[in-house]
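Structure for the following, please:
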Amino acid sequence: MGILNATPDSFSDGGKYIAYDDALRRAEQMLRDGVDIIDIGGESTRPGAPPVPLDEELERVIPLVEKLKGANVPLSVDTYKPEVMRHAIAAGADLVNDIWGFRMPGAIDAVRESHCGLCVMHMLGEPQTMQLGEPDYADVVREVREFLAARCAELEAAGVAKARISVDPGFGFGKAVIEHNYALLAHLRETAPEVAPGVASYPILAGMSRKSMLGALVNRLAPERVAASVAAAVCAAERGAAIIRVHDVAPTVDALKVWAAMHEAMGEAMGARPA
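Got it, this is the predicted structure:
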């Protein structure tokens, strides 16, 4: 999943693709690089980011969805506003990626009659305050899983098919930079609730690209965290992520090709590919 931030203030590439033509060129580059999904966002959700007025977010996002609909890859819209969800679905979006986990009033109503996919993310607090104090969990993996299970259950009770739902543990969204984020990465499969008892879990989206959990280890600014982001992407794939959300599509695609080839070779040698 390639990130297309049509925002002036995103933590890593804010302002680079705020102009419509620049955003289109960025999307075209990601397509050449082998992107599978393009995730379009019109409001930064970095810690401390202020909300964007509805009309402004619509102006940033909807023209891109309409233009890119013919790009032959699924389009995701990164929003928590019900009205943006409605307009994006009408414009042809294939996935709604909601950091609030469809908790905003009207969010479930905005998506339940559609056929688009839904990604439910865990966030402790809200973007303006989520990293101001030290986030506190007794067991971060269990608590994230329980939150996601409750949100999935509410969506399904409203008539949303299980097959439409994926989940995101929310790296960096109300998590201690090292302790909680790396516990979630190490136990990524366990963050996703089961679809039903004894049945495989919901697909997992992992978004760690260029985040502070990487910067804290490598001591580099966000644009310089490409190698760390690629390493995190491979770790996420190894631990069961179905979707990996990244800024740097080409190096991530290359790394995952190597990872997949290794597992294919292991499968040939061992008689079965590892899960």
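
Could you use CA atoms for every contact and neighbour count after this?
Fine.

could you pull out the helices for the protein?
Secondary structure of the chain (DSSP state H): helices at 20-33, 54-68, 82-91, 107-111, 140-157, 179-186, 188-191, 212-218, 226-238, 249-270.

Contacts for the second one next, please.
Outside of helix 54-68, the residues within contact range by CA atoms under 8 Å, 6 or more residues apart in numbering are 6-7, 18, 20, 23-24, 40-43, 75, 77, 81, 83-84, 87-88, 91-93.

so which of the helices of the chain comes closest to Arg164?
helix 140-157 (9.7 Å; CA to CA).

And that closest one, how far out from the chain middle?
Remark: helix 140-157 is offset 16 Å from the chain centroid, using CA atoms, centre = their mean, to the nearest Å.

re the thing from before, out of the helices of the chain, deepest packed?
Across the helices of the chain, the average number of neighbours (mean count of other CA atoms under 10 Å) peaks for helix 188-191, which reaches a mean of 23.

how far out from the middle of the chain is that one?
Distance, centroid of helix 188-191 to centroid of chain: 15 Å (CA atoms, centre = their mean).

which helices and strands does it pack with?
helix 140-157 (3 or more CA pairs under 8 Å, 6 or more residues apart in numbering; DSSP states H and E).

The helix it packs on relative to helix 179-186, how many degrees between them?
70 degrees (axes from the mean of the first three to the mean of the last three CA atoms, to 10 degrees).

Other residues contacting helix 140-157?
Everything outside helix 140-157 that qualifies as a contact, by CA under 8 Å, 6+ apart, is 101-102, 108, 112, 120-122, 137, 162, 165, 167, 169, 180, 183-184, 187, 190-193.

about what we covered before: dump the helices of the chain into CSV; add distance to Ile204 as well.
CSV is the format used below for the helices of the chain (distance: least, CA to CA, whole Å):
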stretch, distance to Ile204
helix 20-33, 22
helix 54-68, 24
helix 82-91, 21
helix 107-111, 20
helix 140-157, 11
helix 179-186, 11
helix 188-191, 8
helix 212-218, 19
helix 226-238, 9
helix 249-270, 16
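
To compare against the first, here's the next sequence to fold:
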Amino acid sequence: MTDTTFSVRVPGGTLELTPGRPALMGIVNANPDSFSDAVRLTALDQQVEHARRLVADGASIIDVGGESGVTYTGVTAEEVEIERVVPLVERLAAEGIVVSVDTWKPAVAEAAIVAGAAILNDVSGLRDERLAEICARTGAALVVMHTRAVPKQEHFHDYAGDVAGDVVAFLQERVAVARAAGVHDEQLILDPGPDFAKTPAETVQSLHAIDTVNALGRPVLHAISRKYFVGAITRQPPAERGAGTLAAAGWSADHGAAILRVHDVRAAADFLAVKAVLDGTAPMPDFDADDDALKWIRATPQRTA
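Now for the predicted structure:
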């Protein structure tokens, strides 16, 4: 899966994405109700610092969200979501960080792209076609995701036993809508939508057929971090799904993921680095053989009373 590199067009340049050697998209939630964040980062400076750490840990894209996708809270007003994401996008873009904005609202998307966001990560499956028009006009890249659910509403669709076929048919139809709005192929990224309008078993079924999504000829984003299907397999709550997420990340890399959307960027980067060396797709890196910290832990003597 590593013999093809996609050049994804974004305002002012391109992103080079290679299937099987996924770029890491770090997550910064600027909302108070994310399903997976044990600690809420409510202050702008905290959010900026967290994004910087993710970049230092290996993220090449930062995905900023001002509204959680959970269905137990209501829809966030556009003006509130804009207040949450625009200052953060401005700060990160000013530092040269590639920013994605996770929203399904045209007004929020427009404001975030004007502020410097390079990618629109639309989790609605282009339910509002104005989102495609905004990307066509601004040159922002567009993530087209499979979902049969209205945003913020829980819904399980009847796929008649063929969820994988529905994923491909839906993405083809939505890509056609984006093209008709003026979005170029080079702006498009595809997402099979794990857990969106799918039971955990249906998510697994759709991922088993991921080659059919890869065959559509655009880079594929795998948003697998701490997802419900991982919890259903491991029987772990979101905060304890790190190991399961890494297993999903390894599988995704082996099956052509071009982007991995993850919370724990450092763990994912380390995992992929070791995997690449063991797979023979990357050389053994240089390291300091005199660095004792690489060899053992020096215990700190305990004080006696």
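
my read: Leu24 of the second structure touches Asp57, true?
No: assessed by CA atoms under 8 Å, Leu24 of the second structure is found out of contact with Asp57, at 9.7 Å.

shared neighbours of those two, anything?
Joint contacts of Leu24 of the second structure and Asp57 (CA under 8 Å, 6+ apart) are Val265, Ala269.

Map Arg189 of the first structure across to the second structure for me.
Aligning on TM-score structural alignment places Arg189 of the first structure opposite Asp211 in the second structure.

scratch that, Leu205 of the first structure
Aligned partner of Leu205 of the first structure by TM-score structural alignment: Leu221.

roughly how far apart are the corresponding residue of the first structure for Ala180 of the second structure and Asp98 of the first structure?
Alignment note (TM-score structural alignment): Ala180 of the second structure maps to Ala157 of the first structure. Remark: distance between Ala157 of the first structure and Asp98 of the first structure (CA to CA, to the nearest Å) = 18 Å.

just Leu217 of the first structure next, same as before
For Leu217 of the first structure, the distance to Asp98 of the first structure - CA to CA - is 28 Å.

just Met121 of the first structure next, same as before
From Met121 of the first structure to Asp98 of the first structure the distance is 6 Å (CA to CA).

tally of neighbours for the counterpart of Asp122 of the second structure in the first structure?
In the first structure, the residue matched to Asp122 of the second structure (TM-score structural alignment) is Asp98. For Asp98 of the first structure, the neighbour count with other CA atoms under 10 Å is 24.

next one: the one 5 residues further on
Counted with other CA under 10 Å, residues neighbouring Arg103 of the first structure total 16.

hang on, the earlier thing: now for the helices of the first structure, which one comes closest to Phe11 of the first structure?
Judged by CA to CA, the one of these that comes nearest to Phe11 of the first structure is helix 212-218, at 9.8 Å.

Show me what the closest one is packed up against.
Checked by 3+ CA pairs under 8 Å, 6+ apart, helix 212-218 of the first structure has helix 226-238 packed alongside it.

and for the helix it packs on, what are the contacting residues?
Outside helix 226-238 of the first structure, the residues that reach it (CA under 8 Å, 6+ apart) are 185, 188, 206, 208-210, 214, 218, 244, 246, 248, 251-252, 255-256, 259.

Could you do stretch 24-33 of the second structure as well?
Counting by CA under 8 Å, 6+ apart, 40-42, 47, 50-51, 54-55, 58-68, 70, 73, 84-85, 259-265, 268-269 sit against stretch 24-33 of the second structure.

re the thing from before, roughly how far does the match of Leu205 of the first structure sit from Ala132 of the second structure?
18 Å.

do the same with Ala257 of the second structure
The gap separating Ala257 of the second structure from Ala132 of the second structure is 23 Å, by CA to CA.

now Val163 of the second structure
25 Å.

same thing with Val213 of the second structure?
Taken as CA to CA, the span from Val213 of the second structure to Ala132 of the second structure is 20 Å.

go on, Leu88 of the second structure?
23 Å.

Show me what Leu190 of the second structure aligns to in the first structure.
By TM-score structural alignment, Leu190 of the second structure lines up with Val167.

Touching, that match and Arg189? I think so.
No: contact criterion CA under 8 Å: Val167 of the first structure and Arg189 do not qualify, at 10.8 Å.

Mutual contacts of those two, please.
With CA under 8 Å, 6+ apart as the test, Val167 of the first structure and Arg189 both reach Ile204.

Could you pick out the longest strand of the second structure?
Within the second structure, and with DSSP state E defining each element, the longest strand by residue count is strand 23-29.

For His184 of the second structure, give me its contacts.
With CA under 8 Å, 6+ apart, His184 of the second structure has these contacts: Ala136.

Relative to Ala118 of the second structure, how far out is it?
From His184 of the second structure to Ala118 of the second structure the distance is 15 Å (CA to CA).

which residues touch Glu126 of the first structure?
Counting by CA under 8 Å, 6+ apart, Glu126 of the first structure has contacts Phe173, Gly174.

Pull up the gap between the counterpart of it in the second structure and Gly26 of the second structure, please.
Correspondence of Glu126 of the first structure to the second structure, assessed by TM-score structural alignment: Val150. Distance from Val150 of the second structure to Gly26 of the second structure, counting by CA to CA: 25 Å.

next one: Ala247 of the second structure
From Ala247 of the second structure to Gly26 of the second structure the distance is 17 Å (CA to CA).

Number of residues surrounding the residue nearest to Val183 of the second structure when sequence neighbours are not counted?
Of all residues not flanking Val183 of the second structure in the chain, Ala136 sits nearest, at 4.5 Å (CA to CA, 6 or more residues apart in numbering). Using other CA under 10 Å as the criterion, Ala136 of the second structure is surrounded by 20 other residues.
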